[in-house]
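*Asks:* the sequence isn't on hand, but the structure is:
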């Protein structure tokens, strides 16, 4: 039978044009990116400008102390997907022995002890240096003005600040000073908030390049800004700040171990993408130091199945998709990490996919079932939620909970220009809930180290100098030697799970991007979570109510432990794309959370 027809109603139009398109998880970032395109900037200039605005307008979802992964292709090499790697490593002092001496068996979900080296700022500057055309001063002008003059606080950010207000007052006074009113109360949605300290830091980066004089080219000025970030006042201020013990999600006070030398030793980089072919389209992701290849593995499992088993609107489709993701995420847990040993050629091969496909039965699996292989790393000890109390002070990584509660999350942005340059980027970390604000800088550090294990022998065991396995996983689609779409979503472990039904609806069902974004979403929780306290729910499946009572009842009959959420709760996917044959561009954005917008002409 054919795919379920899409709804005739969509929340937004599918945008089309020929000049340029920008989509992001906040309208001010979208407007910023599009304004750069309108003034002659490339997709790379626009993406960087929008990203620095996202630091300000979604401070509960990302920040300058966080991290970033992106996929892009240039107009000069439209068939070559490239990864922008902005994931910093564990500091030199972040050893298992140190955490154990602190009385910890997991890396905390909040506090500076969980901080990896900040990677987002240097990554955006690298992209500008290598592929941008604008001067850094012009790219950062939007963010500098917004930080100094202020912007209306979004409802989501206001909720996050309000939820943290008592904690800030009791334990993180520097965060209270930045985010609470003078009387100690949290701001309201719509209040104009400012961050002049951060504006000053950005201006210092610009001045570091300008100090080289007018005869130095643009790239040298940006390199000077990168050096200033890594070795100057920012690094020294972080070093001083984290030495003061402060409350972590463990419920105890710890000092951080990140030092100025850790920042000086890190630079963002470009890497080749991991790819697989699915129904005539090449799907590009990060390497297995991120979770991206899990989506590729799921696509390989699903590739030869009949279309009616791939329809995310039916019980058969949801069951099949969820079971494929369970298998792919089990392999993520068994193999993925920053040791370079994940056998992607095997994990993405047709023979291995066939073996995994044969494990999908009529009933929901409640086991973690990684594939066999010589030399496979050990699995961590599995933990259920009942083993950990939710009552300790602090919060873990902001992400969507099993019940759909949006405590916080990540950001995403996509940009395509008229020349064919295209970017999909997922910035995250360093949100206002992560760790105490560094007062001299106006931002806090991220907590990406919580994605490592304090158990020896796993694929993602904590190691100084190694990257934690990130959940950030943007996607680039290519066809006939050209990049044709960029997409992604916030959502932690769910990012690829929400992208998979979208891809199936577009690539198999023939739905438009906006139709696929608006359709009901779901995800499994039947695997170890990447975020503190690293628990799992065997057989768990979270669904939007709009999936329908009949479909949900059949899923329950198949053994899925179903949690219903509201109708519009799961995912904030955005996308842009380009038809290389006609030059026509497209974009679409998500209505969920009421912040994402696409714009273009």
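*Replies:* Sure, I can see it. Worth saying up front: this structure is predicted, and the values here are computed from it rather than measured. Numbering: from 1, shown residues only.
*Asks:* only C-alpha atoms from now on, for both contacts and neighbour counts.
*Replies:* Fine.
*Asks:* mind telling me what element residue 70 is part of?
*Replies:* strand 67-73 (DSSP states H and E).
*Asks:* typo on my end, it should be residue 125
*Replies:* Using DSSP H and E, residue 125 sits within helix 120-131.
*Asks:* quick one: list the elements packing against that helix.
*Replies:* Applying 3 or more Cα pairs under 8 Å, 6 or more residues apart in numbering; DSSP states H and E, one finds that helix 120-131 makes contact with helix 43-57, strand 67-73, strand 82-86, helix 218-231.
*Asks:* and here's the other structure:
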């Protein structure tokens, strides 16, 4: 196999992300003797600024990482639904589907606390050290990528008529951000500066100041001026994909009660590699199921489909369909009430039975979840109505004119010279998902 791209090698460290400025910020941290975790935090906050159509500070982040010489871990930065987001509450509003945008769709923001926990426990830099890059790009501006303006144009009418705080930021003078034009977010820069100032004051002088500052920043986010702004704004009725205005359920208690948490990854051994993913609260185990569904020695060429052939692609795609069907039927928040039979879903016997469903000559058009341990699969009712998703996105998200989003997100990977590794996928809190919170 030949490529015109060089093989990238080095001894200092490496970064890959979905935006060059996030990669540059992370490399700057590595070059300043920071480790992979410091660099990932810096890149994560830059992504909030430079890819606002893909993620935001009010979103979430699953992280999979391995400190040098240690086993992989997962850091869950996925916030739960607010306590008030009950089925009875939505039905009392005349809804049979959670709107895809607006405050009723909001989970408790998880990204900030997860980044802070990672920085405290595994990083070496101060809060100000890792936030200065995001502050700089928010304050002084960054060249807008083309998709920001395209996304804003898609929801222009919504911003102009219903979400004025978003229009103020993303439609200054009535114009959406042109590709390459400097886009600023001074309010966000001011938020991070104030957070640093309050955290420093709360930490006080003395030994352990770095950790104390980070802990203070977590409290400011959960219980201070940030939490007050988020909970206060969520209480205002806002137009959402239902076509009506609704207030949200996110409260100060929800914010104060949330903390990111470490957990063991889900793993699968495949051809000499141990692949680690986040649990079934994410869709990470789908990839593990895809691997488990492949025939023994797949890709080696020993009597199996040759790489790149139609038979090779067919096997991959049909196995993916089966894994995705199991995701729909069985995945859920295993930390709550969901009973997710992951051990069986990844077992050799179950995988072999599922693999036998693949017709080598015909593509399946059916959704075919399995019955692990003899249990009947449970699938959601087909969505209908104005908030129903329609059409798959490719690459970056497909956005409806009401802000409904389907598609992709952003990402950052870092490895440093000491052998620390991290992979993170910030998401949620898109500019099209909720109005900008004033200030």
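*Replies:* All right, it came through fine. Just so it is clear, the model here is predicted, and its values are computed rather than measured.
*Asks:* TM-score them against each other, please.
*Replies:* Scored against TM-score structural alignment, normalised by the length of structure 2, the superposed chains reach a TM-score of 0.91; 421 aligned residues with a Cα RMSD of 2.0 Å.
*Asks:* quick revisit: the helix holding residue 125 of structure 1 vs structure 2, mean deviation?
*Replies:* Once the two models are superposed, helix 120-131 of structure 1 sits on average 0.5 Å from its counterpart in structure 2 (mean Cα distance after the TM-score superposition for structure 1).
*Asks:* that helix aligns to what range in structure 2?
*Replies:* Using TM-score structural alignment, helix 120-131 of structure 1 lines up with residues 111-122 of structure 2.
*Asks:* how about residue 202 of structure 1, what's its partner in structure 2?
*Replies:* Taking TM-score structural alignment, residue 202 of structure 1 has residue 192 as its aligned residue in structure 2.
*Asks:* if I look at the residue of structure 1 positioned farthest from its centre, how far off is residue 221 of structure 1?
*Replies:* The outermost residue of structure 1 relative to its centre, with distances by Cα atoms, centre = their mean, is residue 215 at 38.6 Å. Residue 215 of structure 1 sits 10 Å away from residue 221 of structure 1, taking Cα to Cα, to the nearest Å as the criterion.
*Asks:* same deal with residue 379 of structure 1?
*Replies:* For residue 379 of structure 1, the distance to residue 221 of structure 1 equals 46 Å [Cα to Cα].
*Asks:* of these two, which one has the most company?
*Replies:* Taking neighbours as other Cα atoms under 10 Å, residue 379 of structure 1 and residue 221 compare with residue 221 leading, 24 against 20.
*Asks:* now that one: how far from residue 336 of structure 1?
*Replies:* From residue 221 of structure 1 to residue 336 of structure 1 the distance is 37 Å (Cα to Cα).
*Asks:* ok, back up a step: where in structure 2 does the strand holding residue 70 of structure 1 fall?
*Replies:* Residues 60-66 of structure 2 are where strand 67-73 of structure 1 aligns, with TM-score structural alignment as the criterion.
*Asks:* what sits up against that stretch?
*Replies:* Outside stretch 60-66 of structure 2, the residues within contact range by Cα atoms under 8 Å, 6 or more residues apart in numbering are 72-79, 109-112, 114, 265, 276-278, 420-429.
*Asks:* kindly recompute the last result at 6 Å.
*Replies:* Contact partners of stretch 60-66 of structure 2, identified using Cα atoms under 6 Å, 6 or more residues apart in numbering, comprise 72-78, 109-111, 420-428.
*Asks:* quick one: what's aligned to residue 436 of structure 1 in structure 2?
*Replies:* Alignment note (TM-score structural alignment): residue 436 of structure 1 maps to residue 435 of structure 2.
*Asks:* surely that match is in contact with residue 166?
*Replies:* Yes. Residue 435 of structure 2 lies in contact with residue 166 (Cα atoms under 6 Å); the separation is 5.4 Å.
*Asks:* mean deviation of the top helix by length along structure 1 from structure 2?
*Replies:* When structure 1 is parsed with DSSP state H, its longest helix is helix 315-335. Superposed on structure 2, helix 315-335 of structure 1 shows a mean distance to its aligned partners of 1.2 Å (mean Cα distance after the TM-score superposition for structure 1).
*Asks:* now that helix: which residue numbers in structure 2?
*Replies:* Aligned by TM-score structural alignment, helix 315-335 of structure 1 falls on residues 310-330 of structure 2.
*Asks:* alignment lookup: residue 47 of structure 2 to structure 1.
*Replies:* Under the alignment (TM-score structural alignment), residue 47 of structure 2 pairs with residue 54 of structure 1.
*Asks:* show me what contacts its match?
*Replies:* Taking Cα under 6 Å, 6+ apart as the criterion, residue 54 of structure 1 is in contact with residue 29.
*Asks:* so it versus residue 428 of structure 1, what's the distance?
*Replies:* Distance of residue 54 of structure 1 to residue 428 of structure 1, computed by Cα to Cα: 10 Å.
*Asks:* next: residue 563 of structure 1.
*Replies:* Separation of residue 563 of structure 1 from residue 428 of structure 1 (Cα to Cα): 26 Å.
*Asks:* let me see the contact set for residue 324 of structure 1.
*Replies:* Going by Cα under 6 Å, 6+ apart, residue 324 of structure 1 touches residue 298.
*Asks:* again, but for residue 91 of structure 2
*Replies:* By Cα under 6 Å, 6+ apart, the contact list for residue 91 of structure 2 is empty.
*Asks:* map it onto structure 1.
*Replies:* With TM-score structural alignment as the criterion, the equivalent of residue 91 of structure 2 in structure 1 is residue 100.
*Asks:* looks to me like its match is in a strand.
*Replies:* No. Assessed with DSSP: H, G, I helix; E, B strand; the rest coil, residue 100 of structure 1 is helix; it does not lie in a strand.
*Asks:* residue 156 of structure 2 maps to what in structure 1?
*Replies:* Using TM-score structural alignment, residue 156 of structure 2 pairs with residue 165 in structure 1.
*Asks:* ok, the nearest residue to that match once chain neighbours are set aside to residue 197 of structure 1 distance?
*Replies:* Leaving aside its sequence neighbours, residue 165 of structure 1 sits nearest to residue 186 (Cα to Cα, 6 or more residues apart in numbering; 6.3 Å). Distance, residue 186 of structure 1 to residue 197 of structure 1, using Cα to Cα: 19 Å.
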